[in-house]
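In: With the sequence up front, the predicted model follows.
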Amino acid sequence: MSSWLTRIRKSIPFGRKRETADNLWVKCPNCSEMLFAKDYEENLFVCPRCEHHGRIGADTRLDQILDPGFQLLIEPQVVEDPLKFRDSKKYADRIKAARAKSPHDDAFQVAVGAIEGHKAVVGVQDFTFMGGSMGMAVGQAFVNGAQRALDEGCAYIVFTAAGGARMQEGILSLMQMPKATVMTRRLKEAGLPYIVVLTDPTTGGVTASYAMLGDIHIAEPGALIGFAGQRVIQDTIRESLPDGFQRAEYLQKHGMVDMVVDRHTLRATLARLLDYLQPAKAA
């Protein structure tokens, strides 16, 4: 028999559950400032206090960069789990879990559209999907984007964000490096701009291939960009590394990056570059 307190509680008409603090506030990973989530989103996921550029997904990035009305390319279908790989979990289960958290099937999305009227094909690597790791699906999506740029006769802009090659696909993931490199060469031979925007983090096999083969390299402020990790390099050369090593500003100073551009001016910067490199406006 229920107590009088239980009966009274059940008789009270509670309204819908209010949003929790977890939904309303975001903690900056750099300065730990608590930010109102809506304001953070309206500021393009850049902390207004320390200007840390937060990581964003592919759909958000495309919405920020492209004019309204862009078209997503169909994601390529590749052989899944070709090696029947298993470590602490089955690779098939890891993919399934990643897809449950994402609107897409893998870590690289391509869209055809325009940036302030300049036609462009834009590819975005999504770090939230298995660390943006480069497997067969990512490699094929990159190739499809490059081919579409060749067909359209326009620039190919790629936003990189990856922990490197996808270990669960072994040598097949590493083969995406020369595969993507061939397509960047085809773009060059066709006289079409290939622009790379390096975002946090861009590492491993992605850095060793298409991330560093652009005609122009742009980086977001503070982005980590490199091949091997700092600890590995430090242990190998047995020397301390300089402050800011492998960060966007350090790489710009040493000639590996052409410019470091704040997210608020990135779209306008890309439009200006396209105006220089392919002046014709999109129909």
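Out: Yep, that arrived.
In: going forward, measure contacts between C-alpha atoms and count neighbours the same way
Out: OK.
In: what ranges do the strands span in the stretch 151-283 of the chain?
Out: With strands called from DSSP state E, counting those that start in this stretch, the stretch 151-283 of the chain shows them at 155-162, 194-202, 216-219, 259-260.
In: which residues does Val122 contact?
Out: Val122 makes contact with Leu62, Val110, Ala111, Val112, Gly113, Gly145, Tyr156, Ile157, Val158, Phe159, according to C-alpha atoms under 8 Å, 6 or more residues apart in numbering.
In: Tell me the spacing between the second one and Ala137.
Out: Distance check for Val110 against Ala137: by C-alpha to C-alpha, to the nearest Å, it reads 12 Å.
In: ok, and here's another one to check against it:
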Amino acid sequence: MNWINSVVRPKLQSFLNKRESPENLWIKCPETGEMVFHRDLEANQWVVPTSGHHMRISARQRLEYFFDEGTFETHPTPEVVTDPLKFRDERRYVDRLRDAKAKTGMEDAVLVASGAVKGDPFTVAVQDFSFMGGSLGMAAGEAIITGLNIARANSTPFVLFAASGGARMQEGILSLMQMPRTTVAIQQLQEAGLPYIVVLTNPTTGGVTASYAMLGDIHISEPGALIGFAGPRVIEQTIREKLPEGFQRAEFLQEHGMVDLVVHRHELAETIARICSVLMKRPAPGVAAPVKTPAADADGAGNAPPKADATEAPRT
């Protein structure tokens, strides 16, 4: 009896009370089905090492990966009316907003920040797909316009990371009005001679694609990103034809001239910094500016020519 109590019973209890592994310990690659340890994914900026599939990341993660040493300053954006149309479908719009804020820790779908990228100042706006599908509403529109104005005031390039399912239906026409408003702010930035770089991430669709996401000086995309106005299934049902393989994916759009570059997440910061250095006519990151030397004199000795005496009469 003593042996049963001291040995058998504890082993049975430990077997029955065995702790299960957390559900998020291993993550399945959407392309290959491979199970990847979550710490390996996090260390690789949420890019699957074997397949190269780019997982979705939050706005703050995006900023940490993009800015030097993950250091940046976020900017407050103007407050807007929370529920202008008193919208309700299966749930009230205000309840959906409250849940999205609790889930992401953000006030809305767009986060604006500034910091250094390869030593140069940048202003950045990031759409977070986790916040109601990154949908464009009044608050998101105000955030993007605020970011554009900050870039213009500080004479910095403006980089937009787009990720959206389109306009926010709960705000109706007020959401669609953000398309021309952001377009005007982009024109003002470009008139000031400042670069506007758009990074298209998975997915970028709807009214965002039909407005500010396609008005950049350079359009960059992450590999495999879905980009388009309407989804492939809707297009197939409309035209009643089978779409080409890879239709609306980043690589397909690059071949057809809609996207300029497809860049791996690890190389985004360096690529964008290099592009902006060219557009702003400044030395490339990591390259020292050329040192100006005095002009050589006529005999080639390298000495600067003597300054003319102000009292000397001009020669005729």
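Out: The structure has been received and is ready for your questions. What you see is a predicted model, and the numbers here were worked out from it, not measured in a lab.
In: Between Val110 and Ala137 of structure 1, which has more neighbouring residues?
Out: Of the pair Val110 of structure 1 and Ala137, Val110 is the one with more neighbours under other C-alpha atoms under 10 Å, namely 27 against 22.
In: ok, which stretches of structure 2 are helices?
Out: Taking DSSP state H as the criterion, structure 2 contains helices spanning 2-3, 9-16, 38-43, 59-66, 93-104, 138-154, 172-176, 178-191, 206-209, 232-239, 250-255, 268-279.
In: Mind checking these for the one nearest to Gly224 of structure 2?
Out: Gly224 of structure 2 lies closest, by C-alpha to C-alpha, to one member of these: helix 250-255, at 5.4 Å.
In: Please enumerate residues in contact with the closest one?
Out: Contacts to helix 250-255 of structure 2, defined as C-alpha under 8 Å, 6+ apart, come from residues 221-227, 246-247, 259-262.
In: Check the mean deviation of that helix from structure 1.
Out: For helix 250-255 of structure 2, the mean distance from the matching residues in structure 1 following superposition reads 0.4 Å, by mean C-alpha distance after the TM-score superposition for structure 1.
In: now that helix: which residue numbers in structure 1?
Out: Alignment note (TM-score structural alignment): helix 250-255 of structure 2 is matched to residues 248-253 of structure 1.
In: Against Tyr65 of structure 2, how distant is the counterpart of Phe70 of structure 1 in structure 2?
Out: Under the alignment defined by TM-score structural alignment, Phe70 of structure 1 is paired with Phe72 of structure 2. Distance, Phe72 of structure 2 to Tyr65 of structure 2, by C-alpha to C-alpha: 11 Å.
In: Dump the contacts of Val122 of structure 1 into TSV; add distance to Asp235 of structure 1 as well.
Out: Compiled in TSV, these are given as follows (distance: C-alpha to C-alpha, whole Å):
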residue	distance to Asp235 of structure 1
Leu62	39
Val110	38
Ala111	41
Val112	44
Gly113	45
Gly145	38
Tyr156	38
Ile157	35
Val158	32
Phe159	30
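In: before we move on, the earlier item: among the helices of structure 2, which comes closest to Phe131 of structure 2?
Out: Closest of these to Phe131 of structure 2 is helix 93-104, at 5.4 Å (criterion: C-alpha to C-alpha).
In: Give me the range in structure 1 that that closest one lines up against.
Out: The alignment of helix 93-104 of structure 2 onto structure 1 (TM-score structural alignment) covers residues 91-102.
In: Now do that stretch: everything it contacts.
Out: Stretch 91-102 of structure 1 has contacts (C-alpha under 8 Å, 6+ apart) with Glu80, Asp81, Lys84, Phe85, Asp105, Asp106, Phe129, Met130, Gln168.
In: what sits against the first one?
Out: What that stands for is Glu80 of structure 1. With C-alpha under 8 Å, 6+ apart as the criterion, the residues that contact Glu80 of structure 1 are Ala92.
In: tell me, how many neighbours does the equivalent of Thr128 of structure 1 over in structure 2 end up with?
Out: When the two structures are superposed using TM-score structural alignment, Thr128 of structure 1 falls opposite Ser130 in structure 2. By the other C-alpha under 10 Å criterion, the neighbourhood of Ser130 of structure 2 contains 20 residues.
In: for Phe67 of structure 2, same thing?
Out: Phe67 of structure 2 is surrounded by 22 other residues when neighbours are defined as other C-alpha under 10 Å.
In: Now for Ala143 of structure 2: which residues touch it?
Out: When the contact criterion is C-alpha under 8 Å, 6+ apart, the partners of Ala143 of structure 2 are Thr77, Pro78, Val110, Leu111, Val112, Ala125.
In: residue in structure 1 matching it?
Out: Using TM-score structural alignment as the criterion, Ala143 of structure 2 maps onto Ala141 of structure 1.
In: My guess is Ala107 of structure 1 contacts Ser133. True?
Out: Yes. Under the criterion of C-alpha atoms under 8 Å, Ala107 of structure 1 is in contact with Ser133, at a separation of 7.0 Å.
In: counterpart of Tyr194 of structure 1 in structure 2?
Out: Looks like Tyr194 of structure 1 aligns to Tyr196 there (TM-score structural alignment).
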